[in-house]
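Student: whatever this is, show me its structure:
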Amino acid sequence: MDKFFISLDSAPERSETFQRLNAHVPDILPFKGLDASTVDLPAMQQAGLVSKNCTFSPADLASALNHVSLWGTVMRSGTSAYVFDDRAVLCRNFSEVSQDIIEKLPTNWDIVCWNWAGDNVMQYELLPGVTHATITYFQDSVQKHIKDFNTTGIASLPFRLVQMFGFGNYAISPSGAAKLIKSCLPLNSEEVLHYCLGGQMLQATDLSILLNRYYMDIAAFITVPPLCLSDLSAPV
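Tutor: Reported below is the predicted structural model:
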C-alpha cells in the first residue's frame, strides 16, 4: 500500500518534523496539498466540488479538498493507501500493527482511522449489535508526551466506527474512496445528527463533522487505543 502525508508549502517546518518523528515508518511520500490562500473557490464550485452553501473556513476547505484529491488518487489507482496529515506522530510499531489490523478486517473494508481528536468524543461499537461506547482522552496530557510517542509500542484493536471528531490519519480502500467521494461532494454545510453527542444537530463546518453523516453507512473502523496522535504545538 502507498503511504502519503499532506505537505503544505506554507508549513515546511511541519513537514520536516513529520518526517523526522516518523522516520521509523518507511516510504511515506509527501503529497503537495492546497494551502488556504491558493483555493480558488469559484473554480471549485464550477467543478462541482464545493456547494454554494458551504461555510467551511479557507483552511478547512483546503484541508477537505486535499483529502478528496487523495481519495480520487486511490479510486483511480485501484490500490488502498495510508493517508496522514503533517501533525501525525506514529507509534513505534505502527507498520506492523496497522498491517496486522488491515489483514484482519473484513475484505470489504472502506476506511480505518488510526486516531481521533482526543479532547472530543468518539463513539464505536464496543459489542457489535449490542452496545456502542463513547470515549475521550486527556489532550493536555497527550501533548506533554507527544514527542515520545514514536518510541512507544501499542497493542490495538479495530472496532466499527460510529462517529468521531478529528480526521486526517487513516487507511482507505478504493471502494471507500469512491463511497466518500459520492457522499461528500459537493462539500456542503448540512446539519448532521450526532448520536455521540446525545442527538445534537451540528452544522458541518469542516470535513470531520460532515463525515459523521456517513461512517455508519460504510465499513468504517477505528483503532482503540489510537496508533497515532496529533501534535498540536505547531502553529496552524
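Student: use CA for all of it now, contacts and neighbours both
Tutor: Noted.
Student: buried stuff in the helix of greatest length in the chain?
Tutor: For the chain, the helix that runs over the most residues, judged by DSSP state H, is helix 58-77. Across helix 58-77, burial judged by 16 or more other C-alpha atoms under 10 Å covers 58-75.
Student: what helices or strands is it leaning on?
Tutor: If contacts are counted by 3 or more C-alpha pairs under 8 Å, 6 or more residues apart in numbering; DSSP states H and E, helix 58-77 sits against helix 174-184, helix 207-211.
Student: the ones you listed: which one's closest to Asp110?
Tutor: Distance to Asp110, taken as C-alpha to C-alpha, is lowest for helix 174-184 among the helices and strands packed on helix 58-77, at 3.9 Å.
Student: and this one, so I can compare the two:
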Amino acid sequence: MRLLNLDRSSDRLALFRARNPHLAGIERVSAVDGRLADRRRLIEHGIMSPDLNYSDGAVGCAMSHLTQWRDAAQGGEPLTIIEDDAVLCANFEEESARVLAGLPDDWEYVMWGFNFDAPLTFHLGEGLSPCTSAFDQAAMRQDIRNFASRRVSTMAFRLLRGFGTVCYSISPRGAMRLVEFCLPLRPMDTMHPGLAHRIANAGIDNMLARVWPEMAAYVAVPPLALTENDHRVSTIQAAGTPQPPAQKVAFPEPDAFAAVFERIGVTNAVAVGIRSDHYTVLPTAALRRVGWGGFDIAEDASLLARALTERGIEQGFDLLFLGTADTPVPSLCTLLGSFRPRAVVVPADRDEAQRPAPAEAGRRGPPRLSMKQIAAGFGYSTQPCPEADGYLLLLRQGISWEEPAEPGVAVLA
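Tutor: Okay, the predicted model is just below:
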C-alpha cells in the first residue's frame, strides 16, 4: 500500500497516522507538488495538452497518480494507492484482500472509497441494471472519526461512474490502460447518470469516469475508505486555487420569516431552508420553530432538484432560505427556474457588483453575476429584506411587497 503525501505536508501525514493507527506497512511516497510543475515541459513531452485548464492542485494530483500507475505497470504487481485525507475501516487490509481474491483474474481497478458529494453509478449484476446512488456527505463527516474502529463487510460491483481517488487498487494491466487513455491530459466532458449536465474535466478522476465502463473496474459498496473531501484544506484538489473562506452567516430570527409570510399573503407556509456549500452551517432547528424544513445537500444543481422533488416540494412553494453567502450559480438557477418559489431570502453578502471569478492557471475568469442580475434573469425583483438585516428578499414577478394598510393585512399585486 502506498500513501500519497506532499513533502511540505507533514501535518497531514501526522493526521493520517493518528486517524489510521491500525494500518501497518504503508509506504509513504512523495506526491507531486503542482505549484512546482513545469507546464511548458509537460506540454512539450505530450503529458498535457496546451488547452487543459487544470489548477496547480489538479496537475499535481494527476501527476502523482500517473507516477504510481507507471510503477504498477513496470513492476508487474498490483498497487493500492491511498491519499492522505483517507480514513480506512478497521479491517481494510483483510476485507480488501478478500474482495480482490473473489474477483475475476482480469480485474483492473477497484475503488475502495469515493466522494460523497456526487453520485455513484454501478451495475447491480447480471440480469439487473445500473444503479445511481446519492449520498449525504454532511452526515458521513459527522462520524468519520469513528470509521477507523469499525469493521465493514462489502461487495464489489462493476463501476460505471463516480468521483474521487481517495483509495483504490490497480493491476498492472489496468495501470497501462489508464496511462494510455489519460495521456495527454486534455479537455473533455462526461455525462453522469443523475446529473442534468455534462461534467468538464477539472481533475484526473473526471477522466477516469469516462473510461471505467470499458474496463474491468469495480467499486466497493459500502466503501472501505472515507474522505471528508474538504476542498478548503485539500493539498491535491485545491492547491494553487483560491478557495472561499469559512463564513459565519447570522441566521434571522424565526419571527422574521413569519413576517415575510404575512407580508406576501402566505397561508400554508410551505418553505425550505437549504445549505448548498460546506462553508456555513444552516441551523435547521430554527427553521422547524416556524414549522418548515431544512436540507443540507450537495452543491450539484441536479441533486438539489432531486432532493426537493423527492420530498414533495412542488413548484411555487412559498419561501426559500439559502443558508450560504456564496450560493453556486447553477443551484440558484435551478431553484429560480424550476421551482419558482414566491420569495427567496439570501445573505446580502452574495449581492456584489460584477467581479472577476478567481483566475485559474493564470487565466482571467469570466465576470461573476451579482444576485440582482441572476434574479432579474428569472423574473425576480430584489430588495433588502426589511425583516432581517443583512439579507436580500427576491420576489417572483407578480408578487409585490407593500406596507400593509393595517397590521396583519398583506397586499398582493
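Student: TM-score for this pair?
Tutor: The TM-score (TM-score structural alignment, normalised by the length of structure 1) is 0.94; 233 aligned residues with a C-alpha RMSD of 1.4 Å.
Student: ok, back up a step: in structure 2, what range does the longest helix of structure 1 match?
Tutor: Under TM-score structural alignment, the alignment places helix 58-77 of structure 1 onto residues 56-75 of structure 2.
Student: on that earlier part again, now the longest helix of structure 1 on structure 2. Mean distance?
Tutor: Its aligned residues in structure 2 lie a mean 0.5 Å from helix 58-77 of structure 1 after superposition (mean C-alpha distance after the TM-score superposition for structure 1).
Student: got the angle for that helix vs helix 174-184?
Tutor: Here the directions of helix 58-77 of structure 1 and helix 174-184 differ by 140 degrees (axes from the mean of the first three to the mean of the last three C-alpha atoms, to 10 degrees).
Student: what is the subsequent helix or strand relative to helix 58-77 of structure 1?
Tutor: Using DSSP states H and E, the next helix or strand after helix 58-77 of structure 1 towards the C-terminus is strand 81-84.
Student: and that following strand, what does it pack onto?
Tutor: Packing partners of strand 81-84 of structure 1 (3+ C-alpha pairs under 8 Å, 6+ apart): strand 2-7, strand 170-172.
Student: excluding its backbone neighbours, what's nearest the aligned residue in structure 1 for Met111 of structure 2?
Tutor: Taking TM-score structural alignment, Met111 of structure 2 has Cys113 as its aligned residue in structure 1. Counting by C-alpha to C-alpha, 6 or more residues apart in numbering, Tyr170 is the residue found nearest to Cys113 of structure 1 once chain neighbours are left out, at 4.2 Å.
Student: what does the one you found align to in structure 2?
Tutor: Per TM-score structural alignment, the equivalent position to Tyr170 of structure 1 in structure 2 is Tyr168.
Student: now do the SS call for the equivalent of Phe16 of structure 2 over in structure 1.
Tutor: Taking TM-score structural alignment, the alignment pairs Phe16 of structure 2 with Phe18 from structure 1. Three-state assignment for Phe18 of structure 1 (DSSP: H, G, I helix; E, B strand; the rest coil): helix.
Student: ok, the one 5 residues further on next?
Tutor: Secondary structure of Ala23 of structure 1, reduced to three states by three-state DSSP: coil.
Student: gap between it and Cys184 of structure 1?
Tutor: Separation of Ala23 of structure 1 from Cys184 of structure 1 (C-alpha to C-alpha, to the nearest Å): 33 Å.
Student: can you name the residues that contact Leu88 of structure 2?
Tutor: Going by C-alpha atoms under 8 Å, 6 or more residues apart in numbering, Leu88 of structure 2 touches Asn20, Phe147, Ala148, Leu224, Ala225, Leu226.
Student: helix or strand: which one has Gln373 of structure 2?
Tutor: helix 371-377.
Student: buried residues, that helix. List them.
Tutor: When burial is assessed from 16+ other C-alpha under 10 Å, helix 371-377 of structure 2 yields the following buried residues: Met371, Lys372, Gln373, Ile374, Ala375, Ala376.
Student: need the nearest residue in space to the last one, chain neighbours excluded.
Tutor: The reference is to Ala376 of structure 2. The shortest distance from Ala376 of structure 2 to any residue other than its chain neighbours is 7.9 Å, reached at Thr382 (C-alpha to C-alpha, 6+ apart).
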